[in-house]
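In: Okay, here's the prediction I keep looking at, along with the sequence it came from:
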Amino acid sequence: MKRIFSMLMIVLCVITLVSCGGKNNYGKVNAKDGKEEYTSNGEENPVAGRSITEFKVKDINGNEVTEEIFKDKKITMINIWATFCGPCIEEIPYLQEIYAEKKDDGFNLVGIVSDGDSEENIEMANKILDKSKVEYTNILMGDSSLKDIVSQFGYVPVSIFVNSEGKIKGVFSAGAETKEEYLVKINNLLKEESKDEK
């Protein structure tokens, strides 16, 4: 019986790692127009350069959210996660820390609950977010244009970054990162957007 249980646990762990996506390494690939572009495990961001415009969705508390959420911030990090994903849940506490530390610097953080298509999963998402005392907005994509963006990635967590106009930057995170790794990206993007404003 113990042997069967052990085998089941190993299989479950492997499935979870494959489903969620793993740790990643980032490297500078090239410079276009003086701006650095990054890849994740050799991947380029499949949605870089696209714009997220005109959507109307609900957050997990039933409040309406539109593309206006990007408007007053230089950079918004969109963290795509799922309730079944261990690495997604593990990074939520320090994502909240990042949000609290950087929100007054022109930064915003928005979560997309990729499996928020049932009441059961929405309830689970709320429990996960409440446990970490999350203050940043978490939305359900429904049938909005966000669904097309999320569908370009076959794993979670994924984090993409958009400017105040909703344009998706080349820098992205395919898999969970450390707080420090996220802060390097965020600080560089905030500097880049500040230069573009001048």
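Out: Structure received.

In: Could you use CA atoms for every contact and neighbour count after this?
Out: OK.

In: residues touching the spatially most central residue of the chain, list them.
Out: In the chain, the centroid-proximal residue (C-alpha atoms, centre = their mean) is residue 79; its distance is 1.4 Å. Taking C-alpha atoms under 8 Å, 6 or more residues apart in numbering, we find residue 79 in contact with 109, 110, 111, 112, 157, 158, 159, 160.

In: contacting residues around the residue nearest to the third one when sequence neighbours are not counted?
Out: Distances taken as C-alpha to C-alpha, 6 or more residues apart in numbering place residue 138 nearest to residue 111, at 4.3 Å, with adjacent residues excluded. The contact partners of residue 138, by C-alpha under 8 Å, 6+ apart, come to 59, 60, 110, 111, 112, 113.

In: which one of the contacts of residue 79 sits closest to residue 21?
Out: Of all the contacts of residue 79, residue 157 has the smallest distance to residue 21: 7.0 Å, by C-alpha to C-alpha.

In: Just confirm the residue nearest to residue 111 is within a helix.
Out: No. Membership of residue 138 in a helix is not supported by DSSP: H, G, I helix; E, B strand; the rest coil, which gives strand.

In: From residue 8, how far out is it?
Out: Separation of residue 138 from residue 8 (C-alpha to C-alpha, to the nearest Å): 33 Å.

In: One more: residue 86?
Out: 17 Å.

In: Do you have the strands of this structure handy? List them.
Out: 26-32, 35-40, 43-44, 56-59, 64-66, 75-81, 107-113, 137-140, 158-163, 168-174 (DSSP state E).

In: tell me the most buried of those strands?
Out: Ranked by mean neighbour count, the strands of the chain are led by strand 75-81 with a mean of 25 (mean count of other C-alpha atoms under 10 Å).

In: And the contacts of stretch 88-106?
Out: By C-alpha under 8 Å, 6+ apart, stretch 88-106 touches 20, 72-75, 81-83, 107-109, 128-129, 132-136, 156-157, 176-179, 183, 190.

In: Okay, one more to line up with it:
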Amino acid sequence: MKKYILIPLAAAMILSITACTGNSKENSTETKEIIASSEETAEGTGENGSSSDDSDTAAGLTGEFKSFTAEDLDGNTVTQDILTGYDLTIMNVWGTFCSPCIREMPYLGELSTEYADKGVQIIGVVIDARNRDGSFSPSILAEADDIIGKTGADYLHLLPSDDLMDIHLNTVTSIPYTIFIDKNGSIIDTVIGSMEKDQWIEAIDAVLEEVK
């Protein structure tokens, strides 16, 4: 199966340190764990993104989403049960300061509707809403809600709970970062970096064919 590695991790980390520092939110994110990809890196790899048939993603396919609890942006409790009704769940980890993340959100909004009857759901995780102490920033939540409205990415968005961090998100070193999860909570594949809509369709169709 193909692993869609769109941003070489070493390059992403080198360039993203400046982007992360320049867009810091006064300790509003766990910066030791989350480093945003710079817009220049995402643009450069988005056009010439390549895939590898044999290598794992840089972050590694670790953890399983078989049991977790989190909240959505409205404070509603969400558990692993949201996975069971879909063949494939696409969990897109994004940040309010991340231009590549925001640029692809309109595509994901459209794909959420277009694939709804194909056993696919898209879920966002607002990674920079989490403070260092594990609490969540009201100002960033408000900003995230505004971005979601403007981009049409009106699918479910979650807060990065302790459970989600412990399962896999604490391995994420650049965003946008997307995890493909089957109905049993197993991680099938991951994507590092933003993509154009046609690239997303190719990636989704490839993974969907495998899980069905």
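Out: Happy to help now that I have it. What you see is a predicted model, and the numbers here were worked out from it, not measured in a lab.

In: Which position in the second structure pairs with the residue nearest to residue 111 of the first structure?
Out: Under the alignment (TM-score structural alignment), residue 138 of the first structure maps onto residue 157 of the second structure.

In: so how far is residue 39 of the second structure from that match?
Out: In terms of C-alpha to C-alpha, residue 157 of the second structure sits 22 Å off from residue 39 of the second structure.

In: Check which residues of stretch 193-200 of the second structure are buried.
Out: Neighbour-count burial for stretch 193-200 of the second structure, counted by 16 or more other C-alpha atoms under 10 Å, picks out 193, 194, 195, 197, 200.

In: Trace the last one over to the first structure, please.
Out: Structural alignment places residue 200 of the second structure opposite residue 182 in the first structure (criterion: TM-score structural alignment).

In: show me what contacts that match?
Out: By C-alpha under 8 Å, 6+ apart, the contact list for residue 182 of the first structure is empty.

In: Just give me the closest of the contacts of residue 138 of the first structure to residue 14 of the first structure.
Out: Using C-alpha to C-alpha, the contacts of residue 138 of the first structure come closest to residue 14 of the first structure at residue 113, 22.2 Å.

In: Between residue 86 and residue 8 of the first structure, which has more neighbouring residues?
Out: residue 86 (18 against 12; other C-alpha atoms under 10 Å).

In: what residues are up against the equivalent of residue 99 of the second structure over in the first structure?
Out: Counting by TM-score structural alignment, residue 99 of the second structure corresponds to residue 86 in the first structure. By C-alpha under 8 Å, 6+ apart, the residues touching residue 86 of the first structure are 16, 20.

In: rerun at 10 Å
Out: 13, 16, 17, 19, 20, 156, 157, 176 (C-alpha atoms under 10 Å, 6 or more residues apart in numbering).

In: And for residue 37 of the second structure?
Out: Residue 37 of the second structure touches 7, 9, 11-20, 98-101, 173-177, 192-194, counting by C-alpha under 10 Å, 6+ apart.

In: got it, and residue 82 of the first structure?
Out: Applying C-alpha under 10 Å, 6+ apart to residue 82 of the first structure gives the contacts 20, 88-89, 111-116, 121, 124-125, 155-157.

In: how much space between it and residue 122 of the first structure?
Out: Residue 82 of the first structure is 10 Å from residue 122 of the first structure, by C-alpha to C-alpha.

In: Ok, residue 81 of the first structure next?
Out: 12 Å.

In: Now for these two: what residues contact both?
Out: Overlap of the contact sets of residue 81 of the first structure and residue 122 (by C-alpha under 10 Å, 6+ apart) consists of 113, 115, 116.

In: how about the second one, what's its partner in the second structure?
Out: So the one you mean is residue 115 of the first structure. Counting by TM-score structural alignment, the partner of residue 115 of the first structure is residue 128.

In: can you count the residues close to that match?
Out: The tally of other residues near residue 128 of the second structure (other C-alpha under 10 Å) stands at 29.

In: same thing with the one 10 residues further on?
Out: The number of residues packed around residue 138 of the second structure, counting by other C-alpha under 10 Å, is 12.

In: cool, the one 10 residues further on as well?
Out: Burial of residue 148 of the second structure, expressed as a neighbour count using other C-alpha under 10 Å, amounts to 21.

In: Pretty sure it sits against residue 125.
Out: No. Using C-alpha atoms under 10 Å, residue 148 of the second structure makes no contact with residue 125, being 11.6 Å away.

In: Quickly list what's touching both of the two.
Out: With C-alpha under 10 Å, 6+ apart as the test, residue 148 of the second structure and residue 125 both reach 156, 157.

In: Tell me who's in contact with residue 17 of the first structure.
Out: Residues near residue 17 of the first structure by C-alpha under 10 Å, 6+ apart: 23, 85, 86, 87, 155, 156.

In: next one: residue 123 of the first structure
Out: With C-alpha under 10 Å, 6+ apart, residue 123 of the first structure has these contacts: 60, 61, 83, 116, 129.

In: swap in residue 59 of the first structure?
Out: Counting by C-alpha under 10 Å, 6+ apart, residue 59 of the first structure touches 65, 110, 111, 112, 113, 122, 137, 138, 139, 140, 141.
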